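Chemist: After the sequence you'll find the predicted model.
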Amino acid sequence: MTDTRALAAQALADIALRGTSLRDAMERHAPKLADSRDRALLMALLSDGARWWLRFDPVLDRLLEKPLRQKEPAVHALLVLGLVQLEILKLPEYAAVAATVQATRAMQRPRMAGLVNAVLRRWQRERETLLAALDAKPQTRHAHPAWLAKALAHDWPEQSDAVMAADNVEPPLMLRVNQRRTTRVSLVDRLRSDGYTADAHDWLADGIVLPHSTDVTRLPGFAAGEFAVQDGAAQIATDLAELRDGQRVLDACAAPGGKACHLLERADVALTALEFDARRAQRITQNLERLGLSANLVIGDAGQPSDWWDGTPFDRILIDAPCSATGVLRRRPDVRLHRRESDIATLAALQRRILDALWPLLAPGGRLIYITCSMLRAENDVVVGEWLKTQVDARAIAFTLPVGQSAAVGWQVLPGEGDLDGMYYAVLEKA
């Protein structure tokens, strides 16, 4: 029998110390566990381990005489998981310590078992003092990298603490009903009749909210393509497009296809789904097929349309620009471990290149929706604002949403506002 905590420690070491994504770690390790309850525990341990690594990793330097990160990375990760079980998952102290020590033996590190037990016992004895030290700095209080905590304080001085706190709260599960297959009322009724707590979203026309994550493949209507999983912040993009039947639409940077499918569900449009990565484009095809939709799928670089554009202008262009993903840390906790401050300038340059390249493809009177799941102005209103200064035929359309706040250009939703992910939007019209 595989010890779930031992497996989690090995996987978390890969995520935190070697740059493996949470998704890839789960895909690699979850099949080793036969019981669905063990797989659920693995996911909880990896999610919370990645989410809280930057809080508990530093304290181990105070609890250990010699660091273990390099010599015994899996044992170091196991100690982080031990603290997560005690402080975040709130497992009974004896059970959490005993299970973590047993995992050390399951990892074939029996000589480390005494050390693991001693470290966790010392944490329990010195807990109040150690927590006070961690709470004194925003990066360890909220488990965010120091550079990001500083950037958020600069861009959102009044909201930065709330933003980082929201990043550490489990988000609800949001579905988007496929109106071509069923109605939202019908799907909500079926979910409730199957014992799920489900409600129509207050102001998103296609949104359904479930309070907790679950295996969506077991939900009624999944196999029939009656819904997709999509956070409400992402669903807003289609509303901003204001589609009409017969339009030509480009969804640039389209993988995994959620927004492309939503556009097709809303109107009878001729949609081109563009994706640079052929492997990720496979997920677009899978989503289109399950939802009963069709699009022209193109593998190409959004910044080099001469390689794939047929010369006919588009009435609508959606750019879900590559970005830091700092607005979706609550759903992708490993991003905070992998993103670097030096990435931001590179991403902003790429975003500007895509805007420059795709604007000529938009028909006069057409609308371009630029969005990112970033919280950083350097990727959002700064990029769009500077770009607008160079475009005499472009203007930003003012709009408001039920949540969020206006930016210098466009609109920003902060993580947790309306229980949505963080996302930036700008709507640009061609004269």
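Modeler: Sure, I can see it.
Chemist: all contacts plus neighbour counts: C-alpha atoms, from now on.
Modeler: Will do.
Chemist: how near is S406 to A426?
Modeler: 10 Å (C-alpha to C-alpha, to the nearest Å).
Chemist: of these two, who's got more company?
Modeler: Neighbour totals were compared for S406 and A426, and A426 leads with 25 against 17 (other C-alpha atoms under 10 Å).
Chemist: Got another one to weigh against that:
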Amino acid sequence: MPGQPMRAVAAQVMLAVEQGRSLSQCLPPALNRLPETDRPALQAQCFGTCRWFYQLDGELQGRLKKPLKPADRVIHHLMLVALFQLRHSERASYAVLNETVEACRALDKPHLTGLVNAILRAAEREGPPGVTSDYLRFAHPPWMVEKLRHNWPDDWQSILEANNTQAPMTLRVNARRFTRQAYLDLLGDAGIEARPTPFAPHGLQLETPVPVERLPYFADGAVSVQDEAAQLCTTLLDLAPGQRVLDACAAPGGKTCAILEACEDLSEVVAIDESADRLPRIEENLTRLDLTATVQQADAAQTDDWWDGQAFDRILLDVPCSATGVIRRHPDIKLLRRESDIVPLAGIQLGLLNALWQTLRPGGRLVYATCSVFPQENHRIIRRFLKQTDQAVLLAPDLPWGRDTEAGRQLLPTPQSHDGFFYAVLEKSEQ
């Protein structure tokens, strides 16, 4: 419906997320419905409401005498968006109330304007309620709080707090074009403050995020936006000229491009991904950075469908996972992920590892990666694989980052630093 007020659109986006669609799916078309000047605010409202959903929803349910009818569910989300602004933004409360009532009418629910007005006025007058549980305090689903508490008894609170912070903007300097210091100087000339990342050799973290159009020579392939933890894959692959490299589950192509930038004379880089919709993103990144790879749509686990029988020297296997290490960048994960997802994901992960191991040459190296903080998807997968695979040797490189799990390195999400990530390095013995 064209011409709707921004917060009405935000409520519809939130309803779509509750129904199982990700922000990356439903936010772009919603942004296109609004004038360009309103788009940053819509994105902030949707991201913020997802980030604090469990806290806001707990408050709203306490204020509602009975749930709204299913047909009026969009108004529940409209009030959540308003509560987000009352609790977590500097928007004037009278403007929030007035605009929310107007949006209620725009959503063809004029009969609910009195209820919306009364609830939000009470919320403004009384302030936030006392928090009685950890999942409300940390604004995460109860199952996730409990699983983190069990898996990380000394770190669970800091993980939850990190998930609720704004992720920094981190760049990967294209080593074919610039040294890190040279690009840091260019940023300084452009009035953009940044500092080198401590672990990724080509990383720069900005003090404040900026539109990519402001980054010097971005369109010409000077840099890419990529978290420091994701950049570390190239340091583990031990790349050398002449190698044939596979990037499995490659979309959107950030790691494919990082591999090509890290070593200029690789014989071939093959990038495969199951999603036809995401392949164009790989091609766009390659084109902007003036890089070349063999891009294929395929289920990596079905090697008979895509593998030509020529073994790979190096494989990067960044498996589908719960994405619980990148919640601060994708807060809708809190609403979309279910505890029941973890066991099937672990099955997919082990299946991919078993299938791709057959395509690795003896003496070759496979780097297993996830953006998860759950051991069930990380070091426990590696232990299971090592038990059943005679030729697999776990390498334990001496690294200045992450926790040693004795079956790989675990990075936990850290405010003003890297995301949560897991890496394990496996070598195929010649025996």
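Modeler: Yep, that arrived. This structure is a prediction, so every number in the text was calculated from the model and none was measured.
Chemist: What is the neighbour count of P400 of structure 2?
Modeler: Here the count is done by other C-alpha under 10 Å, and P400 of structure 2 has 8 residues near it.
Chemist: now swap in A357 of structure 1 and tell me
Modeler: One way to gauge burial is a neighbour count; for A357 of structure 1, by other C-alpha under 10 Å, it gives 16.
Chemist: Map it onto structure 2.
Modeler: With TM-score structural alignment defining the correspondence, A357 of structure 1 maps onto A355 in structure 2.
Chemist: quick check, distance from the helix or strand harbouring its match to the centre of its chain.
Modeler: Under DSSP states H and E, the secondary-structure element containing A355 of structure 2 is helix 342-357. Centre-to-centre, helix 342-357 of structure 2 and its host chain are 20 Å apart (C-alpha atoms, centre = their mean, to the nearest Å).
Chemist: quick one, what contacts the residue nearest the centre of structure 2?
Modeler: Central residue check for structure 2 by C-alpha atoms, centre = their mean: the C-alpha nearest the mean position is that of V326, 4.1 Å away. If a contact means C-alpha atoms under 8 Å, 6 or more residues apart in numbering, then V326 of structure 2 has N163, C371, S372, P413, D419, G420 as its contacts.
Chemist: Could you save the residues you listed as TSV and add columns showing secondary structure and neighbour count?
Modeler: As requested, the contacts of V326 of structure 2 are arranged in TSV below (DSSP: H, G, I helix; E, B strand; the rest coil; neighbours: other C-alpha atoms under 10 Å):
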residue	secondary structure	neighbour count
N163	helix	28
C371	coil	28
S372	coil	26
P413	coil	28
D419	coil	27
G420	coil	28
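Chemist: Where is the longest strand in structure 2?
Modeler: strand 360-370 (DSSP state E).
Chemist: Determine the next helix or strand in the C-terminal direction from that one.
Modeler: Moving toward the C-terminus from strand 360-370 of structure 2, the next helix or strand (DSSP H and E) is helix 379-388.
Chemist: how much space is there between the counterpart of D189 of structure 2 in structure 1 and P220 of structure 1?
Modeler: In structure 1, the residue equivalent to D189 of structure 2 is S193, according to TM-score structural alignment. Distance of S193 of structure 1 to P220 of structure 1, given as C-alpha to C-alpha: 10 Å.
Chemist: More neighbours: the two, which one.
Modeler: Neighbour tally, S193 of structure 1 and P220, criterion other C-alpha under 10 Å: the higher count belongs to P220, 17 against 11.
Chemist: Check whether the more buried one really touches V188, as I assumed.
Modeler: No - in terms of C-alpha atoms under 8 Å, P220 of structure 1 does not count as a neighbour of V188; the distance is 9.9 Å.
Chemist: Tell me roughly how far the longest strand of structure 2 lies from structure 1 on average.
Modeler: Once fitted to structure 1, strand 360-370 of structure 2 is off its aligned match by 0.9 Å on average (mean C-alpha distance after the TM-score superposition for structure 1).
Chemist: on that earlier part again, the match of A357 of structure 1 against D304, yeah?
Modeler: No - between A355 of structure 2 and D304 no contact is recorded; they are 9.9 Å apart, counting by C-alpha under 8 Å.
Chemist: The strand or helix carrying S24 of structure 2 vs structure 1, mean deviation?
Modeler: Counting by DSSP H and E, the element that carries S24 of structure 2 is helix 23-32. When structure 1 is overlaid, helix 23-32 of structure 2 sits 1.2 Å from its aligned residues on average, using mean C-alpha distance after the TM-score superposition for structure 1.
Chemist: List the buried residues in that helix.
Modeler: L23, L27, A30, L31 (16 or more other C-alpha atoms under 10 Å).
Chemist: With stretch 299-309 of structure 2 instead?
Modeler: Counting neighbours by 16+ other C-alpha under 10 Å, one finds that the buried residues in stretch 299-309 of structure 2 are D299, A300, A301, T303.
Chemist: Mind jotting down where the helices sit in the stretch 201-350 of structure 1?
Modeler: For the stretch 201-350 of structure 1, the helices identified by DSSP state H, counting those that start in this stretch occupy 232-241, 258-266, 278-291, 335-338, 343-358, in order along the chain.
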